[in-house]
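Colleague: Just the structure for this:
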Amino acid sequence: MTQPVNIQMHLTSQRRPFYRDLTFQVVVGMALGVMVGVLWPNVGSALKPLGDIFIRLIQMVVGLIIFCTVTHGIASVRDLGKVGRIALKAMVYFEVVTSVALVIGLVAINVLKPGVGMHVDPAALQHGMDAGNQGAPVPHGFGEFITNLVPTSALGAFSSGDILQILVFSVLFACGLASLGDNAQPVLRIVDAIRQTLFWIIRMVMKIAPIAAFGAIAFTTAKFGLSSLLPLAKLVAEFALTCVVFLLVVLAPISHVCGFSLFKLMRYFREELVLVLGTSSSESVFPQLTEKLTRLGVDESVVGMVLPTAYSFNHDGTCLYFAAVTVFLAQATGTALGWQAQLGLLLILLVTSKGGAGVSGSAIAVLTMTLAATKTIPVSSVALILGVHRILSAGFVFVNIVGNCVATVVIGHWEKVVDRDKLQRELQAG
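Modeller: Reported below is the predicted structural model:
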């Protein structure tokens, strides 16, 4: 009779103190960063390297993790028809959901109209725009984007950190291994050992995540100040509301139909979601997402194919961002932009954004260069959102990560390769 009680007491005693939880530590780091940035802006401005070093440590192994995960997942399946089927289902899902996100973003910004009445003269912002756009990468056109999917060399793809090129090489390499049958097993064992080693590195790097969040937020607050965010508070509030609506109206029902709770899934990935709010970098959590999705019971072949592809094509949050900021800038500058023009511009942005896939902070560069090329909205008006871009980017990266996790589980559900008992057990314990 006393055994269940003893087990419960043992489990309770094994729980970590709250102050050792990474989520709590990251939140504390962010709060301290805001305080330092406000009270000692000179100190806050000097703390930027803390966040940059953390992101570089993650970027250092992301390419190899994608290669090992995709290679081991596909080569272990040995069914190339299944690989093609997974890829097709994923692309259809990405296209449908991102299109819905685009519509929601457009409706919200046109109904709430946060930029109407600002009467901004774009010419007055030209100097700030030039300063804020130095070193921005130029997005590719659609033809160049397709060409650049194929790396000129395998090593070049890894050295440049281009996720799409790494993915293409990894799929081809995995298919080649799968064709060898049992002869591929020694190589697969080496690949799996390398993958486990890389995950160990990531676990060590994650220990400094609170310090990274502290430095990133301190710099952001010191750079722009709290008062500088007030004029754009309506845009920030509108975008936050749009993100919440998308999660509730789109991703929650999709998750429910596929037999899991969106909110339990978000709780399960709470450490990663809090971290992207602090760093505004989706790359900083890719390795952890790969490991935890597999732990949830999703087959590794699905995780290896869907998650890296989602990072480049499933931009739910980015769609919401582009819809919000483009129409906001048109409203702020008094630029006439009808529904057809809005849809056309955003469709172009969705294509050109693929050229910046895998480039941290590419959204603002893609927006700037696309506006310059299309000549619809004054490009200098982008300076208006530079002060709040970091806040907006944290929001759309957050939604992107949630959307990518949902997509991976959903495709696994469609393929019937999700361990349902393990999924529910992990989500309940998470």
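Colleague: hey, let's count contacts and neighbours off CA atoms from now on
Modeller: Will do.
Colleague: my read: Pro287 touches Met60, true?
Modeller: No. At 11.2 Å, Pro287 and Met60 do not qualify as touching, with contact defined as C-alpha atoms under 8 Å.
Colleague: Please identify which of the two sits among more neighbours.
Modeller: Neighbour totals were compared for Pro287 and Met60, and Pro287 leads with 22 against 15 (other C-alpha atoms under 10 Å).
Colleague: Secondary structure element for that one, which one?
Modeller: Taking DSSP states H and E as the definition, Pro287 sits inside helix 286-295.
Colleague: roughly how far out does whichever helix or strand comes after that helix sit from the chain middle?
Modeller: Remark: after helix 286-295, the chain's next helix or strand is helix 300-313, criterion DSSP H and E. The chain centre lies 12 Å from the centre of helix 300-313; the measure is C-alpha atoms, centre = their mean, to the nearest Å.
Colleague: Would you mind identifying the next helix or strand past helix 300-313?
Modeller: Next in line after helix 300-313, if elements are assigned by DSSP H and E, sits helix 316-333.
Colleague: Which elements pack onto the following helix or strand past that next one?
Modeller: Counting by DSSP H and E, the next helix or strand C-terminal to helix 316-333 is helix 339-352. Helices and strands touching helix 339-352, by 3 or more C-alpha pairs under 8 Å, 6 or more residues apart in numbering; DSSP states H and E, are helix 316-333, helix 362-374.
Colleague: which one of the ones you listed is the most hemmed in?
Modeller: Greatest average neighbour count among the helices and strands packed on helix 339-352 goes to helix 316-333 (a mean of 25), per mean count of other C-alpha atoms under 10 Å.
Colleague: quick one more, to check against the first:
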Amino acid sequence: MKKLFTNLTFWVLTAISAGALLGHFYPTQAVEMKVLGESFISVVKLFINPIIFLTITLGIIGMGDLKKVGKVGAKALIYFEVVTTLALLVGIVVANLLRPGDGVVTSALQKGDISMYAGKVQDFSWWKFFLDNVTLQVLFFSLVLGTLLSRYSRKDKIVHWLNFASKYVFKALHLVMILAPIGAFGGMAYTIGKFGIATLLPLGKLMVTVYATMAIFVFGILGLILRTCKISIWAYLKYIREELLIVLGTSSSEAALPSIMEKLERMGCSKPVVGLVIPAGYSFNLDGTTIYLSMATIFLAQVFNVHLSMGQILSVIGILMVTSKGAAGVTGSGFVVLASTLTAIKVIPVEGLALLLGVDRFMSEARAITNIIGNGVATIWLANNENEFARKKMDYAFAHVNDTEDIIKDNLTDRTLPDQPK
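Modeller: I've put the predicted structure just below:
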């Protein structure tokens, strides 16, 4: 029993349940809890760029072979494009098979104001995408600095201080993660209190279809990818269950980004691969967002009885292959990208976005969870492919998953877990 009450996963799950109950029975008070969720995410975001900088810089210095760094980066981009294209195809195929938009009466639904999203629609620009994406800028700067330091003859003292900084950045992160239940409580209470369970009923079929499609993609496509590495998708999901619950409660995959990087290293992925793939993946490998965008487009076409020819469906795929890459760098993310996609297609009314406003928040959890799982799988696959994966460390991490969950308590008492196999 004592073990249960000191388990962070237990408290996050309890907080999510409490938040849902507060949102349902006391919606006015629950909406005011929004500040708890947003504050937690904001604090965690403060760690993202320092961790990316330290992980990549130290990783490149330690790797030594700069050609391999470039090779890993190139493979990652190819992997991202292939898997997100598969995600697009899965979303479009399932939406056309199950047809969640059939029978939806637009006049019976409460419509919302989409001007704040439609007003941001603009032509996609890679230059603006890079300028607006601080994470990519930090990634690029870290690559350059790591490359320069790897050639510097007196780098030992610099590496010492970087390692010192890395140790205490992660120690501070572990302290912040103690507040994860509070953030999850605030996020879930706000979602249920603001939008209510009743808003799910008119678009219930779309909700079920989206969640089912995400599950098909995770256990089908991503599970198959992990199987090529002789790793069980179930074992991996059990290993990162704490991060998945945090994402579920906060509806933000960024809330678990720093801790997922640490866990991937702990399970055997090399520091350079983790440092390269995870930050880049949050901009170029948004599997869950990609599935949602493709399904939402087909759903709205069905609602308005717009028959999309094969040529138009191929156009949707082509447009989303570009616009979905900007989902992480735009305020309002998915809605803005979806609005820009509908504008480009010019056959589906953009006003149809108002139908999705009430349920979008409930589907954001599925998107965020799929995104974080997809980026973890990408990292594991690339690490295996580049012989940068220590399987003994993975076996140890999976076998001692509860010890890994206790790492926060270990850091608070300045103790460490037993050394893992090399």
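Colleague: got the helices and strands packed on helix 339-352 of structure 1 as JSON lines, with distance to Ala394 of structure 1 columns?
Modeller: Below are those laid out as JSON lines (distance: least, C-alpha to C-alpha, whole Å):
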{"stretch": "helix 316-333", "distance to Ala394 of structure 1": "10"}
{"stretch": "helix 362-374", "distance to Ala394 of structure 1": "12"}
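Colleague: wait, which of those is closest to Ile202 of structure 1?
Modeller: The stretch from those with the least distance to Ile202 of structure 1 (C-alpha to C-alpha) is helix 362-374; that distance is 23.8 Å.
Colleague: for that closest one, packing partners?
Modeller: On a contact count with 3+ C-alpha pairs under 8 Å, 6+ apart, helix 362-374 of structure 1 meets helix 339-352.
Colleague: And the helix it packs on against structure 2, how far off on average?
Modeller: Superposed on structure 2, helix 339-352 of structure 1 shows a mean distance to its aligned partners of 2.4 Å (mean C-alpha distance after the TM-score superposition for structure 1).
Colleague: tilt between that helix and helix 316-333?
Modeller: For helix 339-352 of structure 1 against helix 316-333, the angle by axes from the mean of the first three to the mean of the last three C-alpha atoms, to 10 degrees is 130 degrees.
Colleague: Okay, the counterpart of Val245 of structure 1 in structure 2 and Ile197 of structure 2: tell me how far apart.
Modeller: Using TM-score structural alignment, the partner of Val245 of structure 1 in structure 2 is Ile216. Using C-alpha to C-alpha, to the nearest Å, one obtains 25 Å as the distance from Ile216 of structure 2 to Ile197 of structure 2.
Colleague: Over to Ser294 of structure 2?
Modeller: Taken as C-alpha to C-alpha, the span from Ser294 of structure 2 to Ile197 of structure 2 is 25 Å.
Colleague: And Ile317 of structure 2, by the same measure?
Modeller: For Ile317 of structure 2, the distance to Ile197 of structure 2 - C-alpha to C-alpha - is 32 Å.
Colleague: Excluding residues flanking it in the chain, which one is nearest whatever residue of structure 1 lines up with Ile298 of structure 2?
Modeller: Using TM-score structural alignment, the equivalent of Ile298 of structure 2 in structure 1 is Val327. Counting by C-alpha to C-alpha, 6 or more residues apart in numbering, Ile109 is the residue found nearest to Val327 of structure 1 once chain neighbours are left out, at 6.8 Å.
Colleague: isn't the one you found right next to Thr326, touching?
Modeller: No. With contact defined as C-alpha under 8 Å, Ile109 of structure 1 does not count as touching Thr326 (9.5 Å).
Colleague: Now for Cys229 of structure 2, which secondary structure element holds it?
Modeller: Using DSSP H and E, Cys229 of structure 2 sits in no helix or strand.
Colleague: ok, the aligned residue in structure 2 for Val92 of structure 1 to Asn285 of structure 2 distance?
Modeller: Counting by TM-score structural alignment, Val92 of structure 1 corresponds to Ile78 in structure 2. Distance of Ile78 of structure 2 to Asn285 of structure 2, computed by C-alpha to C-alpha: 10 Å.
Colleague: Name the residue in those two with the higher neighbour count.
Modeller: The neighbour count for Ile78 of structure 2 versus Asn285, taken as other C-alpha under 10 Å, is higher for Asn285 (31 against 11).
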